[in-house]
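*Asks:* Can you look at this prediction? I've put the sequence above it.
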Amino acid sequence: MVDVVMANKPNSPLVPVLGLSFYAVASGFLMSLVPLSLVANQLTPALAPWLASVFYLGLLFGAFFIQRVVAVTGHRLAFIGFLLLLLATVVSQILLPYAWLWLIDRFIAGIAVAGVFVVVESWLLMADTAKQRAKRLGLYMTSLYGGSAVGQLMIKPLGVEGAMPYLFVIALLSMAVLVPLLIKRGQPEQQQSHKLRWQQLKNLSRPALVGCLVSGLLLGPIYGLLPVYIMQSEYAPKTGLLMAAVILGGMVVQPLVSYLSPRLNKCLLMALFSLAGVFSLVGVIYAAKVELLVASYLLLGAASFALYPIAITLVCEKLALNKIVSATELMLLAYSVGSVVGPLLAAYITTSNNGIPWYLTACLATTCVYMLLTAKRRVPDQDSPVAEL
């Protein structure tokens, strides 16, 4: 793995945020469209967890070499390249709806999405001050989750059958490509690079690594299996609305995360959000009214999407600028491992009608206990070995 270091010349967040916004709408819609369109494409619904896991396997695989690509091409060209690669997989899914090819497409899509994440995160986090990095991270998360929520709302008007939904995704990805293609200024400059070793994983904050791992264990099934769970329930016509509520919850909680993160022990903060997630799932399982169900999914999204930014902040605080991309890359690996295992684990251990909610409850409850025990031991928010990266 390679770490790209920014020169003193400042970079602008315009291109990554604007391009990410178009990408997020497309991606939010696509993540639900893929499992929901299986039957319409004469594919078995049993393929859904495998498509989700192979996507995150691609995300994991891509994290090993993306920084090398960025080091050679620069952020702008890498951004364009990864978006085009993702677009090509969507075209392939439309033209050739075969199970084996969709698995390959989703694996390649995972690599492309890993590229988008690393390019955008490093572009935004390579700022001069910690305050700027925190502000840009909040902007990044808001754009990502806000766009994803809008994408979920497209399920009802566009449907999940035929080519039209996929053509909508292609159009949005094309617009995302145009942003860095037309705006050529504002990217960080590469100055030097160095390799990282696997042994350096042990030097990162363990609670931060657990937070990213659990985030993957939660979000993998939420994106890949939760739409199918809702579609098979009595609330099937409201699948898009409920999925949008999940992601909207992830968006609206970001300012709260940014406010509380420097004021509370981050392990305690992750424990509190995990506990909130447990309560939300009680509502998901037992809610008798649609309004309460929407509120429960909103809270579920807030709890699930809060863990990753808190963990990233935990590992990056007081970290030298030229160490940030290395740390975030390793955290992406932890998140990817959880995302690969999560959908398969959820599909394997959940056989009841409310299997997915009970799986998510188990993950959040276990995380809550772990983080409370860690906070009780007063583990510092910044582990000193991180500086050795």
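*Replies:* Noted; the coordinates are in hand. Residues are numbered from 1 along each chain as shown.

*Asks:* can we go C-alpha only for contacts and neighbour counts from here?
*Replies:* Noted.

*Asks:* Check the gap between the closest residue to Met243 other than its chain neighbours and Tyr145 for me.
*Replies:* Distance criterion C-alpha to C-alpha, 6 or more residues apart in numbering; nearest residue to Met243, sequence neighbours excluded, is Gln152 at 6.1 Å. Look at Gln152 and Tyr145: by C-alpha to C-alpha, to the nearest Å, they are 11 Å apart.

*Asks:* try this one next to it:
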Amino acid sequence: MAENAVGWLEKDDGGVVGGPLIEAGPTGRGLGAARALLVGMLFIQVGGGLQGVLLGVRTESEGFGLAVSGIVMASFFFGFLIGTRLAEHFLAAVGHIRVFAALASMASGVSILHLLWINPTAWALLRLVFGVCIAGVLVVVESWLNDMATNATRGRLLSMYMVSSMGGLTLGQLLLNGGDPEGFELFVISSVLISAALVPITLSATSAPPLTVPEPLSMRQLISLAPLGVLTALCAGISHGTVLGVGAVYAAYEGLSTSRIALFLVSATAGAIAFQWPLGSVSDRVSRRAVIFVVAAAAASIAGILPLVEPGSALSLFLMFCFGGMTFPLYSLAMAFAGDRVPTSQLNGASAALVRTAGFGSIIGPVIGGVVMALTAPWTFFLVLVGAHAVIVVYTGWRIVARDGIPVDQQGEWVPWPMRASAMAVNLLRRPPRPFSRNGGSGPGKAV
């Protein structure tokens, strides 16, 4: 056996054994050292989750209008998309700790500045800056975790990363009940939580790692190898951006109380946590395309039923729980689907491209949702979600009929992947087997 160019052990017959050869560093990095990073990330996600739902409620009470509110909330995702690239540049220039401290401090200040300029243009710009900061912070955390990870700890680190990401977002949404959205207290709480993230990071004794940027892969190449993965990531981004961006706006316009607005959003993210692993496990045992088809069809059906249910009722919250459990795992399924078809040397680049694809979808989702609600009625929020998943259903069904799929025993291993992640998190993925080739053996994948 020999180590190949990307650090995977290759058998003499070309097979792959194990995962990336990443050694624990001399400073004793591991699960213990990663806790400071994950605690810091948890504070960031809680503060960011609170700010997102708070601003969604305030845009309604300030009379911004549905279409304008959608643009304001979409600005975060635009900032997030460009923030990963900026963070890579700053990391190479000044290092991890300085970048984290600078961006977390800026994000904390931005939270307070919303109180000084209450108008759509100012809030859109502030949301954009906040998105840049949060993206940069996650790049720091993810690249640091990658450097700490070994083959023995990789799976646990990824699980802890998922809990910090989705759990923090859920806790932040619940904190909407901690004060009056019309006052200043919740903005202050958001700012304090983000500032608190600086404590475990700056006091950590762990040395900062070198920066490793994934090798790029063109979108044209990725589409030729895994068109269904690209489409699923795009539509999943539209759905997630709509829910997280204008979900609170919709709930506020429907007249839900503060506690019900929080529960409306928490139900979706809680469903994501509950369904993520079971659906991923199923996708390792049956055709991945079939799982994507069924999950997208279920999400579209649930979104179609929700307008018929009383907003904020126990039934609507249960349906949102089920909807979140269907829509959020689609992004991880898209990642796994593409991983089955992309050559080993291009896996990192493919994952980075899918991150950008989903990010673009997250930008246009809130804009479309806000405009559609403004032109019709708030309940058409769900029609945007139906449409995004219907596109996946139709295209996946056509591909299943028109093209042969990869045998189940040649599929890679599914791993969870949060939407709010950058391309730096790609190395936390456990490597699947080599992709299925045109002749049925190992080698470059074929589009299916």
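*Replies:* Alright, I've got the coordinates. In this text, all values refer to a predicted model and were calculated from it rather than measured experimentally.

*Asks:* Now for Gln152 and Tyr145 of the first structure: what residues contact both?
*Replies:* Counting by C-alpha atoms under 8 Å, 6 or more residues apart in numbering, Gln152 of the first structure and Tyr145 have no common neighbour.

*Asks:* Near Val192 of the second structure, how many other residues are there?
*Replies:* Neighbour count of Val192 of the second structure, defined by other C-alpha atoms under 10 Å: 18.

*Asks:* isn't it right next to Val110, touching?
*Replies:* No - when contacts are counted by C-alpha atoms under 8 Å, Val192 of the second structure is not listed as touching Val110 (11.5 Å).

*Asks:* which residues are in contact with both of these two?
*Replies:* When C-alpha under 8 Å, 6+ apart defines a contact, no residue borders Val192 of the second structure and Val110 alike.

*Asks:* Grab the longest helix from the second structure for me.
*Replies:* helix 31-61 (DSSP state H).

*Asks:* buried sites along the next helix-or-strand element following that one?
*Replies:* Following helix 31-61 of the second structure in sequence order, the next helix or strand is helix 66-94 (DSSP states H and E). If you call a residue buried by 16 or more other C-alpha atoms under 10 Å, then helix 66-94 of the second structure has these buried ones: 66-85, 87-88, 91.

*Asks:* can you check stretch 194-213 of the first structure too?
*Replies:* In stretch 194-213 of the first structure, counting by 16+ other C-alpha under 10 Å, buried: 201, 204-213.

*Asks:* before we move on, what about stretch 338-355 of the first structure?
*Replies:* Buried-residue list, stretch 338-355 of the first structure, by 16+ other C-alpha under 10 Å: 338-347, 355.

*Asks:* what sits against the residue minimising distance to the centre of the first structure?
*Replies:* The centre of the first structure sits closest to Leu219, judged by C-alpha atoms, centre = their mean, with a distance of 7.1 Å. The contact partners of Leu219 of the first structure, by C-alpha under 8 Å, 6+ apart, come to 304-305, 339.

*Asks:* Repeat that for Leu14 of the first structure.
*Replies:* Gly186.

*Asks:* That one maps to what in the second structure?
*Replies:* Taking TM-score structural alignment, the alignment pairs Leu14 of the first structure with Arg35 from the second structure.

*Asks:* Trp144 of the second structure reaches Ser207, doesn't it?
*Replies:* No - the pair Trp144 of the second structure / Ser207 is not scored as a contact, 9.2 Å apart, by C-alpha under 8 Å.

*Asks:* higher neighbour count, those two?
*Replies:* Ranked by neighbour count (other C-alpha under 10 Å), Trp144 of the second structure and Ser207 place Trp144 first, with 22 against 15.

*Asks:* For Leu33 of the first structure, see how far away the residue nearest to Met243 of the first structure is.
*Replies:* For Gln152 of the first structure, the distance to Leu33 of the first structure - C-alpha to C-alpha - is 9 Å.

*Asks:* can you check Leu300 of the first structure too?
*Replies:* On the measure of C-alpha to C-alpha, Leu300 of the first structure and Leu33 of the first structure end up 21 Å apart.

*Asks:* If you count surrounding residues, which of these two has more?
*Replies:* Leu300 (29 against 23).

*Asks:* Trace that one over to the second structure, please.
*Replies:* By TM-score structural alignment, Leu300 of the first structure lines up with Phe323.
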